[in-house]
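Return a 3D structure for these sequence lines:
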Amino acid sequence: MKLRSGIIPNALKTQAVVTLWITLCFGRLLPGQNLVISPGFEEATPSFLDGPWTAVGGTPDYYNATHPERNTNSGLERAANAFEGETYLGIACLGASRWQCRNSREYICGRLSEPLAAGERYEVSLYVRLASDISTFPL
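Below is the predicted model:
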């Protein structure tokens, strides 16, 4: 097929429009690389002494549905099911008046599978749920 300069066949136009439409519609659905090791806390341990997660401040609570004997919930009832998997962690973000610890906070940190690169943009997302029996501050 011989083309004149500056003319694009209709078949190529249609293909380009369809490709652009698919990219725009479904491009955001493709997950990026997750750099967090054990993002669902499945490899975390109740003591936080080994594994990819570490307790930095306070005593985060460890909950595992299949191994309740390992839970470190400090006498609290289990608040909810994990969003995914069997394990989740509970942390105090602002001191709970129930225990007279008004300025206490708990932190966790995790290792990454590779270092972050300078100048790159990263997106962080997580699921948060208030413990219904002790939370007094809305999110």
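
Going by C-alpha atoms from here, please, whenever you check contacts or count neighbours.
Will do.

Next one: the residue most central in space within the chain relative to Asn34, how far apart?
Centrality entry for the chain: nearest residue to the mean C-alpha point is Leu126, 3.4 Å, by C-alpha atoms, centre = their mean. Counting by C-alpha to C-alpha, to the nearest Å, the separation of Leu126 from Asn34 is 12 Å.

quick one, strands of the protein?
Using DSSP state E, the strands of the chain run over 53-57, 61-64, 87-90, 107-110.

Now do the contacts for Asp50.
Asp50 makes contacts with Ala44, as judged by C-alpha atoms under 8 Å, 6 or more residues apart in numbering.

again, but for Leu35
Leu112, Ser113, Glu114 are the contacts of Leu35 under C-alpha under 8 Å, 6+ apart.

count of residues packed around Gly51?
17 (other C-alpha atoms under 10 Å).

what's the answer for Glu84, then?
Considering only other C-alpha under 10 Å, Glu84 is surrounded by 12 other residues.

my guess is it meets Glu42, correct?
No. With contact defined as C-alpha atoms under 8 Å, Glu84 does not reach Glu42; the gap is 9.7 Å.

Next, the structure of the following sequence, for comparison with the previous one:
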Amino acid sequence: MTRNTIIFLFLSFNIFSQNLIKNPSFESISTDCVRKISRLGNSVEYWDTANFGTTDVFSSCANNHVGVPKNYNGFQEAKHGYNYAGCYFYSKDNRNYREYIQGELKTTLEKGKKYEVAFYISLADVSDYAIKNIDFYFSNRNVIAGTLDAISINRMSRYRDFILHFYKIENEEFYRNKNSWIKLSKVITAKGYENNITIGNFEKDSEISKVKIKRKDQKVS
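Reported below is the predicted structural model:
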């Protein structure tokens, strides 16, 4: 299967060195250990998906296909703690299929104040493509769209009592690093209603920038 998988490690959301994301490195889980795929929304506290996509969580306690550092996507150490999350941001074989992560903030952001949003990503070893389209939006509450496809901002704006603001991360280079974690960041000015953050690829396949790259297979022993 041809696939483009981005593995998230750690989401940090800082102001004056204070992290305002709940459970930012996916360490707090509702079971002793997550050992199955597609369990982020069911097992990781304060985190969910934003559509019907099957976002994964990987952990060093698993010692199998969702382990750390070895798993079904290859090999990657955790940057902080023992866990990280994994999302499909593009799949050549599944048109417009997307996975997202959606997390809760510790407190509503203060209107007019500047905040830095920062998180780390690493491309999975088995990926055949790299992309540029990794962005985020803040919202007043959690909403899960009833689709497996890319969720457009226009679609999400139609939900009742749901307010969001979309932020694009400008980047000239493709996110193609399979060996290390790279930092993505953006400074935003709060609107005053932000309680949740959602990260992913919000573009349709026809609108994204991608490049084919060499696969680096890594079998799980």
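
Can you calculate the TM-score here?
Aligned and superposed, the two chains score 0.65 in TM-score terms (TM-score structural alignment, normalised by the length of structure 1); 105 aligned residues with a C-alpha RMSD of 2.5 Å.

CSV for the contacts of Leu35 of structure 1, including neighbour count?
Shown next, in CSV, are these (neighbours: other C-alpha atoms under 10 Å):
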residue, neighbour count
Leu112, 14
Ser113, 12
Glu114, 9
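
which of those map to contacts in structure 2?
Checking these against structure 2 (both residues aligned by TM-score structural alignment, their matches' C-alpha atoms under 8 Å), the contacts still present are Leu112, Ser113, Glu114.

got the residue ranges for the helices in structure 2?
Listed in chain order, the helices found in structure 2 under DSSP state H are 40-43, 153-156.

so the last one aligns onto which residues of structure 1?
Against structure 1, there is no aligned range for helix 153-156 of structure 2 (TM-score structural alignment).

Let me know which of the helices of structure 2 is tucked in deepest.
Burial of the helices of structure 2 is given as mean neighbour count (mean count of other C-alpha atoms under 10 Å); helix 40-43 ranks first at a mean of 20.

got the contact list for Thr5 of structure 2?
So Thr5 of structure 2 contacts Asn73, Gly86, Cys87, Tyr88, Phe89, Tyr90, Ser91, Leu123, Ala124, Val126, Ser127 (C-alpha under 8 Å, 6+ apart).

The fourth one -> structure 1?
Same thing as Tyr88 of structure 2. Per TM-score structural alignment, Tyr88 of structure 2 is aligned with Ala92.

Just give the closest residue to Ala82 of structure 1, not the sequence neighbours.
Computed as C-alpha to C-alpha, 6 or more residues apart in numbering, the closest residue to Ala82 of structure 1 that is not its neighbour in sequence is Tyr88, at 5.5 Å.

ok, the one you found to Cys25 of structure 1 distance?
Taken as C-alpha to C-alpha, the span from Tyr88 of structure 1 to Cys25 of structure 1 is 33 Å.

Please apply the same query to Ser104 of structure 1.
Ser104 of structure 1 is 45 Å from Cys25 of structure 1, by C-alpha to C-alpha.

between the two, which one's more packed in?
Ser104 (15 against 9).

any idea what that one aligns with in structure 2?
Per TM-score structural alignment, Ser104 of structure 1 is aligned with Tyr97.

Would you confirm that that match contacts Tyr90?
Yes. With contacts defined as C-alpha under 8 Å, Tyr97 of structure 2 counts as touching Tyr90 at a distance of 6.6 Å.

Show me which residues of stretch 76-90 of structure 1 are buried.
Across stretch 76-90 of structure 1, burial judged by 16 or more other C-alpha atoms under 10 Å covers Arg78, Ala82, Thr87, Tyr88, Leu89, Gly90.

With stretch 56-67 of structure 2 instead?
Asp56, Val57, Phe58, Ser59, Ser60, Ala62, Asn63, Asn64, His65, Val66, Gly67.

so which pair among these is furthest apart in space?
The most widely separated members of the buried residues of stretch 56-67 of structure 2, counting by C-alpha to C-alpha, are Asp56 and Asn63 (14.8 Å).

and Phe26 of structure 2, what pairs with it in structure 1?
In structure 1, Phe26 of structure 2 lands on Phe41 (TM-score structural alignment).

shouldn't its match be in contact with Phe83?
No. In this structure, Phe41 of structure 1 is not within contact of Phe83 by C-alpha under 8 Å, at 11.1 Å.

hmm, back to that, want to throw the strands of structure 1 into CSV with distance to Gly119 of structure 1?
Below are the strands of structure 1 laid out as CSV (distance: least, C-alpha to C-alpha, whole Å):
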stretch, distance to Gly119 of structure 1
strand 53-57, 26
strand 61-64, 35
strand 87-90, 31
strand 107-110, 22
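
right, and these - which one's nearest Ala11 of structure 1?
Across the strands of structure 1 (criterion: C-alpha to C-alpha), the nearest stretch is strand 107-110, sitting at 50.8 Å.

with structure 2 superposed, average distance for that closest one?
Here the mean offset of strand 107-110 of structure 1 against structure 2 after fitting is 0.8 Å, by mean C-alpha distance after the TM-score superposition for structure 1.
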